[in-house]
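In: here's my sequence, what's the structure:
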Amino acid sequence: MKFAGDPHHDGSPDHVGVEDGNAVLRVRVPGGADAVYARVVEDGEGVLVRAREAGTVGGSAWFEVSVALRPVVTGYRFAVVRGTRFTWLNQEGAHGHEVTDAGDFRLIAGPPPPAWVTGTSVYQIFPDRFARDDDSLDPLAEHPGWAVPRAWDDEPEGSGPAASREYFGGTLDGVRRRLDHLAELGVEVVYLTPVFPARSTHRYDASTFSEVDPLLGGDRALRELTRAAHERGMRVMSDLTTNHTGSAHEWFRTAQADPDSDEAGFYYFTDHPDGYVGWLGVPSLPKLDYASAELRRRFYGSDDSVLTAWLTGEDAVDGWRIDVANMTGRHGAQDLNREVSGEIAARMREVDAARGGDGSWLLAEHFHDAGPDTHHDGWHGVMNYAGFTRPVWSWLNTSPEEVRYLFTEAPLPRNGADDAVRAMRAANAGLPWRVLTHSVNALSTHDSARFRTVVGGDRERHAVGVAAQVTLPGAPFVFAGDEIGLEGRDGENGRRPMPWHRSDGWDRDTLEAYTRLLALRGELPALRTGGLRWLDAGPHHMTFVRALAGQVVLVHLADGAHAPVTAGLADLDAARVEVAARGGAVRLEAAGADGAVGLTAEGPGYVIAVGA
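Out: Have a look, this model is predicted:
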């Protein structure tokens, strides 16, 4: 697939500006055009606004048009006219046929999410498995009655009734002891899965939101961890279950004890006190009903609400990852998701303004098409499984027998890089640009197999995946242990303890790749906030450009040998090209006078070429 000759627009600063209530939109058209129009919708009717030609750079004409910003969301696409041919340009790409509004570019009105997010990187920690207070390895003698104690070197079972109760004894003080490792790796956000008391080591079945689990060290340990992280220039994000509580939660116990209580309205009772709706039918996770105004007040509305309390005060956390965000406020015919997420986002802005901070991040878990849930001022970003994780898996996996696709018995699909690009463009077309850039690119999470297992233990393919997550729009997201090559066949089995005492067995080559690539992203503004322009894709490669304010970064990713690829980049200054390459498998030939560069590959690898 060749994209270099396609017209291009994205939501980056090179293409979008806002002036006096209008959006100023710029389109890059290789070879020029007879006319370019922005197509917007006014009162249900499509309207075309003609753009003016604003100059030519390197053989491409730039067109500029101003359109009025609509309340909440401004949707638009472009018609590029050449003779009798119309090319429609939307967020999915260029099309020679009519398209629907579904893939339109979208600008969201209102205050933007925190600016720091687009330049950051995230390190996910499952507290029970990261580090203990000390270097002990044996099962802990002191443990709650529900727990199944494990030695630090034990492998999680991965399934069965004991899976959620396996107790390895990691703590927040243990996390604090290991912050130097995160600093050396180059990550900037420490994301903790839930820290509230529960009857599992997952802690998604919270028994209260008012304190940190004493097994993790309590409130004191979280404050000290947050303080230590802040002193290193890092931020801390925690995990909140807006969709449900645990069945041992103080709210639910009150609700069962008193059908006339406010708390009884927090849940969906079908036959009080023991008939109620659990998340996906799980009785230990009673689902919350946001038709209750009192629930909204206690969860996020009041000054002492759950959400507010942990974002304020000394050594507060810097944001929330929202568990099961796609199901929050939804049950049967009831759909309050947009309303609730908008109220949460507004409340977080109020808290940020009151404390004088630079904003807190609201990240939504979403496994599937997140687009419809993001076309308003709500979730800042999503865990982009559909637009990054699964497309990259489908390309780079080696068909490991133990890894399954989604929640089926089917094996992982094997597709080419070109199909992965199609999938990313289709899925991400539904996300407004500001949502895409405030989302995360994960190769593994605590809910998935480890990427190292997905690629069959191949460190070269692993490194290609890391290069993708660092160079595509969105924040790189590293699940603790990925950087040293930990494996795991599914979400449970992948939650293996960090082998601090066996560091001689770490894959140092993979650790170096993570460190180098995260540092490169930190050095290049175009990789953090620049636009994305696809150039080429085939079964074994994908090639694209990130650009911002004159800085051009060419990225070529390959999983194996492919025919030579020529990328015509008049805006890539050959005299100032620096190349970050993975081994010698992928090579870039110096640009000629016309700016053309040649790219070849003999095996898995990447080239990241930095121009002016």
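In: please count neighbours and contacts with C-alpha atoms only from this point.
Out: Fine.
In: measure stretch 378-397 end to end?
Out: Using C-alpha to C-alpha, to the nearest Å, the end-to-end distance of stretch 378-397 comes out at 34 Å.
In: what comes up buried for it?
Out: For stretch 378-397, burial by neighbour count (16 or more other C-alpha atoms under 10 Å) applies to 378-397.
In: likewise for stretch 355-373?
Out: So, applying 16+ other C-alpha under 10 Å, buried residues of stretch 355-373: 359-367, 369-371, 373.
In: one more, please, to line up against the first structure:
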Amino acid sequence: MAHILYNAWDSLYKEPFGAVKIDHEVVWRLQVFPDENEEIHYVNLILTKDGEEDVPYALENLNHDGLYQVKLQIGTAGLYFYHFEIETSHGRSYLEKRQGGMAQQVSSQSDLLRFQLTCFDEEVPSPKWYRQGVVYQIFPDRFANGLPNGEVQGRKPNSFIYGTTADKPYYIRDKNNEIVRWDFYGGNLKGILKKLPYLEELGVTTIYLNPIFLSRSNHHYDTADFLKIDPMIGNEDDLKELITEMHKKNMHLILDGVFNHVGKESIYFNASGSYGKNVGAAQSKESPYYSWFDFIHYPDDYKSWWGIKDLPVIDKDNPEYQKFIYGDSNRSVLSKWNNFGIDGWRLDVADELPMNFLRGIRKNLDSHHKQVMIGEVWEDASNKIAYDERRQYTVGDNLTGVMGYPTRIFVMDLLESVKSSQDIKKYCNEYLQLQENYPRDFWLNTLNNIGTHDTQRIKTVLHNDDNKVIQAFRILFNLPGVPCIYYGDEVGVEGDADPDNRRFFPWGQEKNSRIIQEVKQLVDKRKKNILLQEGRLGFVIARGSHCPALAIVRYDDQGNSVYNWLNLTQYKQIISPENGEYLCLPQNIQQKFQHELTLDSWEYKVI
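Out: The predicted structure follows:
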């Protein structure tokens, strides 16, 4: 049987690499080496648009080096899958996807692992202030209090305020495990304003705020009124002052939009009637908000987010709700806050928002020249299926990027799960798959993290090992996408799952200056090196005397490169080019690794 070669990550076999824009030519090539006396009958590319029938395309024999080639222009945006079919005088075989862009020849087409091709309509906006910057995520109640003597404003009924900011977060629940007393520390917008010099010194250029709108809880994902800032957090004048001062410092602000659900105790639902004359959906079917919700049994049984009755889900296909959130009128929710001068939005549970709803949000943001629209999607966003629907996040007309939770998984895998070079290769190839699947601008807009309000703190995940925490930050800052620091991680704040991961920032009690100094250096290094902001990604795995060392390589099409070497162990490593394995790197970039290298315990070396 003929020997057949294909590698989707090698320009010999596919050009261009990765996702393509509509009407852009794509070239596929195979190398086919028949056995003696074996005749090639045909070589076909089998291309399938998601949900449609297979379409075969014949590859032409180029009559040199065993190469067969086909050129196509893809005219419709969306997700495509492909494999190859080859028939010779010895029979028929198929070429399916394997790890790292490689292909494997199989005899049956059942359950083929197909290659993916992402085709997009247009490049997404990629403002330099965002893509070349560093983001800092703040949970408003837990960062800083800027009022005199730490006064707590806007106190809520049926809640408690901690005796000191050093107290650990704690929920008071009833017998049904429902939270009945929300806890607060008193962080506010004035506190963030007061700490801008700290963030500026750290090198932060953008703040991403967890929700700030009126709600009953401390996390504010149970919105009570989209048009009001929670008085515990501040008021509209506080927000305007914060934005003004941030812009003076060339810093930018991204708000959290929670449009999938609201709080049970909101003006829209008003389950307990606490909003007086305002008639919520749970009070009357005549309420202007009644059609926003899906009642199973009125008024006590209704569709809620993941079955949490405190969070009634809204019908995003409701025209009145759409108009309220992103309508053309300046009275819509988005328009109101866009007019304050904010710089973008992060969208909570984006995979629960219909595509037409996301496109409506994008249209509103474009009309206000707001170019950042980051969706909370935890997986590969190019092929995400939610509620039995393939989500077309990467075609260019909705999200401009997503949160980089796969980056966090990659970092944890490298620092916690690696036992051999094969482990590293597996994790690196899995991560590189995103670079192939995402359009380039979408990929570089990814908001990467090693911790958020929804995860354990990185210090806790890595068992309080500062060497590993520092390596985690090094990996984060050297990968494509925009690095995002979860408040307090830079000073070694610990924390298990929610609510422990939402401790108050330990002002004046920071225990770890080593981590923050390293983070400052990484921020400065990234700002000064365009390859770390815009470059392509590849890896080198070099086998040393212990667990292999890893180089995160960033490079451009002109042949410029930077090798960021990481020793992932406590042992001294001596590595050489002869022992290097290269992943997704062109030959001219591979040649930059020419000399033996020594890495001390946990060392990070830039070449």
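In: ok, back up a step: state the pair within the buried residues of stretch 355-373 of structure 1 that is farthest apart.
Out: Taking C-alpha to C-alpha as the measure, those span a maximum distance of 26.2 Å, between Gly359 and Asp369.
In: how far does stretch 266-282 of structure 1 sit from the chain's center?
Out: 31 Å (C-alpha atoms, centre = their mean, to the nearest Å).
In: that stretch aligns to what range in structure 2?
Out: Under the alignment (TM-score structural alignment), stretch 266-282 of structure 1 falls on residues 292-308 in structure 2.
In: can you check stretch 470-486 of structure 1 too?
Out: Stretch 470-486 of structure 1 maps onto residues 477-493 of structure 2, going by TM-score structural alignment.
In: structure 1: which residue goes with Lys228 of structure 2?
Out: Lys228 of structure 2 maps onto Glu211 in structure 1, by TM-score structural alignment.
In: contacts for stretch 525-538 of structure 1?
Out: With C-alpha atoms under 8 Å, 6 or more residues apart in numbering as the test, stretch 525-538 of structure 1 has contacts from 1-4, 8, 10-14, 118-119, 416-418, 421, 437, 470-474, 521-522, 542-548, 551-553, 565, 567.
In: what's the answer for stretch 496-516 of structure 1, then?
Out: 128-131, 135, 152-153, 155-156, 168, 184-186, 459, 462-463, 466, 480-481, 483-486, 488.
In: out of these, which are inside strands?
Out: Among those, no residue falls in strands (DSSP state E).
In: buried ones among those?
Out: Applying 16+ other C-alpha under 10 Å to these, the neighbour count classes 128-131, 152-153, 156, 168, 185-186, 459, 462-463, 466, 480-481, 483-486, 488 as buried.
In: restricted to helices, list the residues you listed.
Out: Counting by DSSP state H, these place Leu185, Arg459, His462, Ala463, Val466 in helices.
In: pull the contacting residues for the last one.
Out: With C-alpha under 8 Å, 6+ apart as the criterion, the residues that contact Val466 of structure 1 are Leu443, Ala513, Tyr514, Leu517.
In: of those, just say which sits nearest to Leu557 of structure 1.
Out: Leu517 (13.4 Å).
In: ok, the closest one touching Val470?
Out: Yes - here Leu517 of structure 1 reaches Val470: they are 6.6 Å apart, a contact under C-alpha atoms under 8 Å.
In: neighbour count: the two, which is higher?
Out: Neighbour count, other C-alpha atoms under 10 Å: between Leu517 of structure 1 and Val470, Val470 has more, with 25 against 22.
In: right, and the more buried one touches Pro476 too?
Out: Yes - judged on C-alpha under 8 Å, Val470 of structure 1 makes contact with Pro476 at a distance of 5.5 Å.
In: on that earlier part again, among the buried residues of stretch 355-373 of structure 1, which are in strands?
Out: Among those, the members falling in strands (DSSP E) are Trp361, Leu362, Leu363, Ala364.
In: distance to Thr308 of structure 1 for those residues - can I get that in a markdown table?
Out: Below are those laid out as a markdown table (distance: C-alpha to C-alpha, whole Å):
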| residue | distance to Thr308 of structure 1 |
| --- | --- |
| Trp361 | 13 |
| Leu362 | 13 |
| Leu363 | 16 |
| Ala364 | 17 |
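In: list just the nearest of these to Val99 of structure 1.
Out: Of these, the one sitting nearest to Val99 of structure 1 (C-alpha to C-alpha) turns out to be Ala364, at 28.7 Å.
In: so what does the closest one match up with in structure 2?
Out: Checking TM-score structural alignment: Ala364 of structure 1 goes with Gly375.
In: my guess is its match contacts Gly401. True?
Out: Yes - look at Gly375 of structure 2 against Gly401 with C-alpha under 8 Å: they come within range, at 6.4 Å.
In: what does Pro525 of structure 1 align to in structure 2?
Out: Pro525 of structure 1 maps onto Ile530 in structure 2, by TM-score structural alignment.
In: and that match, how many neighbours?
Out: For Ile530 of structure 2, using other C-alpha under 10 Å, the count is 14.
In: measure it to Glu320 of structure 2 for me?
Out: From Ile530 of structure 2 to Glu320 of structure 2 the distance is 45 Å (C-alpha to C-alpha).
In: same thing with Phe120 of structure 2?
Out: Relative to Glu320 of structure 2, and taking C-alpha to C-alpha, Phe120 of structure 2 is found at 30 Å.
In: ditto for Val43 of structure 2
Out: 54 Å.
In: of the two, which one has the most company?
Out: Shown here are Val43 of structure 2 and Glu320; by other C-alpha under 10 Å, Val43 has more neighbours (25 against 15).
In: what about the residue lying closest to Phe340 of structure 2 once chain neighbours are set aside, which SS state?
Out: Leaving out its chain neighbours, the residue that sits closest to Phe340 of structure 2 by C-alpha to C-alpha, 6 or more residues apart in numbering is Lys240, at 6.5 Å. Classification of Lys240 of structure 2 using DSSP: H, G, I helix; E, B strand; the rest coil returns helix.
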